[in-house]
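A.B. asks: Predicted coordinates and the sequence they were generated for:
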Amino acid sequence: MGAVEGPAGQVDAGARPRRWRLVGPGIVVAATGVGAGDLVATLVAGGRFGYALLWAAVVGCVVKIVLAEAVGRFHLATGSTLFAGWRSLGAWTTAYFGVYVLVWGFVYGASAMTASALPLAALFGGDLKPWAVGCGVAGLLLVGLGRYALFEKVVTVCVGVMFVVVVGLAVLLLVDRVPGAAGGFAQGLPEGSTVYTLGLIGGVGGTITMAAYGYWINAKGWRDSTWMRVMRWDNRVAYATTGVFVLAMVVVGAELVHAVGADITSGDAGLLDLDELLRERYGGVLSSAFLVGFFATSFSSLLGVWNGVSLMVADFWANLRAPAGQEASARVADGTAERSAPFRLFLLWLTFPPIALLFLDEPFGLIVAYGVLGSFFLPFLAVTLLLLLNSSRTPREHRSGPVSNAALAASGLLFLVLFVDQLTDLAG
């Protein structure tokens, strides 16, 4: 029997749903976390070290599965939201999130619009800034006027495009090179690869939008612990897909960039360097297809933030206005949050104020600043999940066990190291 869907695309828990029809929120959170900068990181790692760091991408997927599962488990086990949980830990979490989300949103807005505009400007020509503004406004309209069901479908289409393009390219490059790929899982750390290894582990689909996963499963209609197994299936399928995608980028780096000894630029613009290599080796058709995949990757990240972080801000505001000791709900599941003033105001904040940064003509500075701010959030997420999932806030049967706790602690430490490294780069 297939899943029964309501008017908002929500699934009836009383039906026996087919698993593949339920995959959705996990694809959204994974696709949102894998942006153009993450593709460049894997591309550079493959270009410099060949297949020696393939294993790091696999470990990165496992880390993100643990984090996303913990976020989803808290929402389903408690019937609450992550921000309500943060608020129960003390006022420091509210202050942290309130300041962080404003600063991060301002910087990310410019970074996301730039990353989405780069392939469009390369494909169709013209100045980058109008393309960037157009991408931001398109995201604003799609998220602001649509609902979760439409948003999920658009992101899923973007994922399909980027998966076919990147994995297809990797297969093309690997036609006669399969034996060389297997060695990537057996080698250790090449000299000088420590930071790249940590970046690969930390960059496989991980940003503030990991915290939005719980809001997206609520928007899907999953509201209590009866959906726990479905959530875990959704999460694993999503990050397995992302893992294949990231591995494919390492293959592209090893087989194309490493083979010709090319130098790929840091940041989103590095994908334009790859476009040039593809054009020289395979012609314009394949390079144009790659640029379409590049756009799908960047624009899906933009849409995910425009929707997911705005939902978190709506919940933040609802809880901030609630009396002390009481919990408020942003009413994500019935679509009310997407029609609320805080949701729409934050959409405007992500779209229009960051346009000023586009005219500074400092894309590299934007990329570095975004990297620092992004890595600053994930240690906070890992630590607060440890506190919430090992307390009376979570029913005993759904609290974290030793394996989950160890994985959360290790990921928190990893992201802290990455933050320090990004901060050092900024200072330099």
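C.D. replies: Perfect, thanks for sending it.

A.B. asks: When you work out contacts or count neighbours from here on, use the C-alpha atoms and nothing else.
C.D. replies: Will do.

A.B. asks: residues near residue 341, how many?
C.D. replies: When neighbours are defined as other C-alpha atoms under 10 Å, residue 341 has 12 of them.

A.B. asks: need the contact list for it.
C.D. replies: By C-alpha atoms under 8 Å, 6 or more residues apart in numbering, the residues touching residue 341 are residue 314.

A.B. asks: ok, now residue 47?
C.D. replies: With contact taken as C-alpha under 8 Å, 6+ apart, residue 47 is in contact with 250, 253, 254, 255, 256, 257, 258, 259, 261, 262.

A.B. asks: surely the third one meets residue 49?
C.D. replies: Okay, so that is residue 254. Yes: contact criterion C-alpha atoms under 8 Å: residue 254 and residue 49 qualify, at 7.3 Å.

A.B. asks: ok, those two, which is more surrounded?
C.D. replies: Taking neighbours as other C-alpha under 10 Å, residue 254 and residue 49 compare with residue 254 leading, 29 against 21.

A.B. asks: What's the separation between the more buried one and residue 43?
C.D. replies: If you measure residue 254 against residue 43 using C-alpha to C-alpha, to the nearest Å, the figure is 8 Å.

A.B. asks: Check residue 65 too.
C.D. replies: Separation of residue 65 from residue 43 (C-alpha to C-alpha): 22 Å.

A.B. asks: Okay, one more to line up with it:
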Amino acid sequence: MQSNNNSTHRNNSSLGRFFRQMGPAWIISAVACGPATMASISIAGAHYGYQLLWVVVLSALLAFVVQFMAAKVGIIGGKGIIALVEESWGNVWAWILMIDALLATWLAAAVLMKALVATTGLVTGVSTPWWSLVYAVLIFFLVGVGGYRWVESICKVLVAIVVGCFIVTVLMIKPDLSGMARGLIPTFTGGSREALMMAGIMGGAVHITIIAMHTYNVNARSWGTDDIGLAWTDTFLSMFIAFGIYSVTIFVAAAAVLHPYGIEVRTAFDLARPLKPVLGVYAHGIFLGGFWAAVLSTITPTYLAAGYFIADKMKWEISVRDTRFKAVVFLGCLISLIGPLVKGSFLILLVVMLALGLCGTPLVVFILLFLLNQKSWAKEHRNGWWLNLLGGATLLITTLLAVRFILTKTGIWSG
């Protein structure tokens, strides 16, 4: 009996240690499960019904694939991706990658600041662009003194409550299973709007910022090549399972509740409508609280990502303890102040931001594939055929969706 108790204790300890070791990909998943993804999949579900469900499911699969490759590159190289590109391809390509990632990252920060200010106005009843200055100072202070973690924890709890409500909603409304099955079959109706929505959905999952950021996350945990298996599990659970459930649940809720009545998502209050079967009159308030938390918990890692990229290229210490790193974060805060001054709905701007971010993604996916197929670099940890197949598919799909988005927006192609 004692032996069984000891065995159970060892198993529980091993399981606890295993879950404590995981984490880098969950940071990426938390950023991916942000307001921009929520907006893009809600707008798509409301407008197209279940028709784009295949894009949502595919985005979760490709997110898992590309983030696992990013983890492998970070682990094998022992450095961030920009330093590795400089070692392998030289200074020019490192600058190109850094600028590519930086533009996408600061664009995201500006749009997220607009969303944060607008949501704060809805919550408080005080709509003013001056909220951006308050948040810029607050975030810079929290990052500088290391107090952001507890704020982030509170925000994640609020977001989890909202996601839980979406899950309960889907279980209650009993969506059309035959419609969902048809939505898993790839279809293209054409037009610039569909091109934008597809690029936005995919951009929320495989955005250049979070891909590059992940190479730094695994190094922050000091993972070595013995941890590649752990990285696979970490990424699978966080990106394919958790992010997949998040995306599919919100999409299905919008498709089932809004689409049949022709309700389009134009405001944050429209985003909350699918929750009314569960929350009733409290739907707007609870959703806005969760949405505000999602924006706040997403924008800060965006500022930090810009710091990672510049510090890596300039060979500074990649830490908020470095004054130069803090200066980059401060610069990002200043740039994001432009966001609330831009005209237009912040929901549509969030989708456009993801679509534009997708345009920079093929470069980083190509770099990951190139490095992980170099025998002299990856050695025995080179990609297997299945990872190359899925990685190649990721490169092809992201390129096609990005090119299609650009051509339709410029009027060169009707879609």
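C.D. replies: Cool, the structure landed. Just so it is clear, the structure is predicted and the values come from calculations on it, not from any experiment.

A.B. asks: thinking again about what came up before, who has more neighbours, residue 65 and residue 43 of structure 1?
C.D. replies: residue 43 (29 against 22).

A.B. asks: Shouldn't that one be within a strand?
C.D. replies: No: according to DSSP: H, G, I helix; E, B strand; the rest coil, residue 43 of structure 1 belongs to no strand; its state is helix.

A.B. asks: surely it meets residue 255?
C.D. replies: No: using C-alpha under 8 Å as the test, residue 43 of structure 1 is too far from residue 255 to be in contact (10.2 Å).

A.B. asks: Would you mark the buried spots in the helix ranked longest in structure 1?
C.D. replies: Identified as the longest helix of structure 1 according to DSSP state H is helix 284-321. Of all the residues in helix 284-321 of structure 1, those buried under the rule 16 or more other C-alpha atoms under 10 Å are 286-320.

A.B. asks: start and end residues in structure 2 for the helix or strand that that helix is followed by, please.
C.D. replies: Remark: after helix 284-321 of structure 1, the chain's next helix or strand is helix 341-351, criterion DSSP states H and E. Alignment note (TM-score structural alignment): helix 341-351 of structure 1 is matched to residues 323-333 of structure 2.

A.B. asks: Average separation of that stretch from the aligned part of structure 1, please.
C.D. replies: Superposing on structure 1 and averaging over aligned pairs (mean C-alpha distance after the TM-score superposition for structure 1), stretch 323-333 of structure 2 comes out at 1.6 Å.

A.B. asks: Can you list the buried residues in stretch 178-198 of structure 2?
C.D. replies: By neighbour count, with 16+ other C-alpha under 10 Å as the criterion, the buried positions of stretch 178-198 of structure 2 are 180, 183, 184, 192, 194, 195, 196, 197, 198.

A.B. asks: and if you look at stretch 122-141 of structure 2?
C.D. replies: By 16+ other C-alpha under 10 Å, the buried positions in stretch 122-141 of structure 2 come out as 122, 129, 131, 132, 133, 135, 136, 139, 140.

A.B. asks: and residue 158 of structure 1, what is it in contact with?
C.D. replies: 293, 296, 297, 299, 300.

A.B. asks: repeat that with 10 Å
C.D. replies: 28, 31, 152, 292-301 (C-alpha atoms under 10 Å, 6 or more residues apart in numbering).

A.B. asks: quick one, the longest helix anywhere in structure 2 and helix 283-314 angle?
C.D. replies: As assigned by DSSP H, the longest helix anywhere in structure 2 is helix 91-124. Counting by axes from the mean of the first three to the mean of the last three C-alpha atoms, to 10 degrees, helix 91-124 of structure 2 points 160 degrees away from the direction of helix 283-314.

A.B. asks: about what we covered before: chain center to the longest helix of structure 1, what's the gap?
C.D. replies: Relative to its parent chain, helix 284-321 of structure 1 has a centroid offset of 8 Å by C-alpha atoms, centre = their mean, to the nearest Å.

A.B. asks: Including secondary structure and distance to residue 225 of structure 2, could the buried residues of stretch 178-198 of structure 2 go into CSV?
C.D. replies: Shown next, in CSV, are the buried residues of stretch 178-198 of structure 2 (DSSP: H, G, I helix; E, B strand; the rest coil; distance: C-alpha to C-alpha, whole Å):
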residue, secondary structure, distance to residue 225 of structure 2
180, helix, 40
183, helix, 39
184, coil, 36
192, helix, 44
194, helix, 41
195, helix, 39
196, helix, 39
197, helix, 38
198, helix, 35
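
A.B. asks: residue boundaries of the helices in the stretch 151-300 of structure 1?
C.D. replies: 178-182, 194-202, 213-220, 228-252, 258-260, 270-282, 284-321 (DSSP state H, counting those that start in this stretch).

A.B. asks: Nearest to residue 394 of structure 1 among those would be which one?
C.D. replies: Evaluated over these, closeness to residue 394 of structure 1 peaks at helix 228-252, with 13.8 Å, by C-alpha to C-alpha.

A.B. asks: Determine the set of other helices and strands touching that closest one.
C.D. replies: If you count contacts as 3 or more C-alpha pairs under 10 Å, 6 or more residues apart in numbering; DSSP states H and E, helix 228-252 of structure 1 packs onto helix 19-22, helix 25-33, helix 36-49, helix 54-78, helix 148-173, helix 213-220, helix 258-260.

A.B. asks: and among those, the most buried is which?
C.D. replies: Counting by mean count of other C-alpha atoms under 10 Å, helix 25-33 has the highest mean neighbour count of those, with a mean of 29.

A.B. asks: Tell me the helices and strands packed up against it.
C.D. replies: Counting by 3+ C-alpha pairs under 10 Å, 6+ apart, helix 25-33 of structure 1 packs on helix 54-78, helix 148-173, helix 213-220, helix 228-252, helix 284-321.
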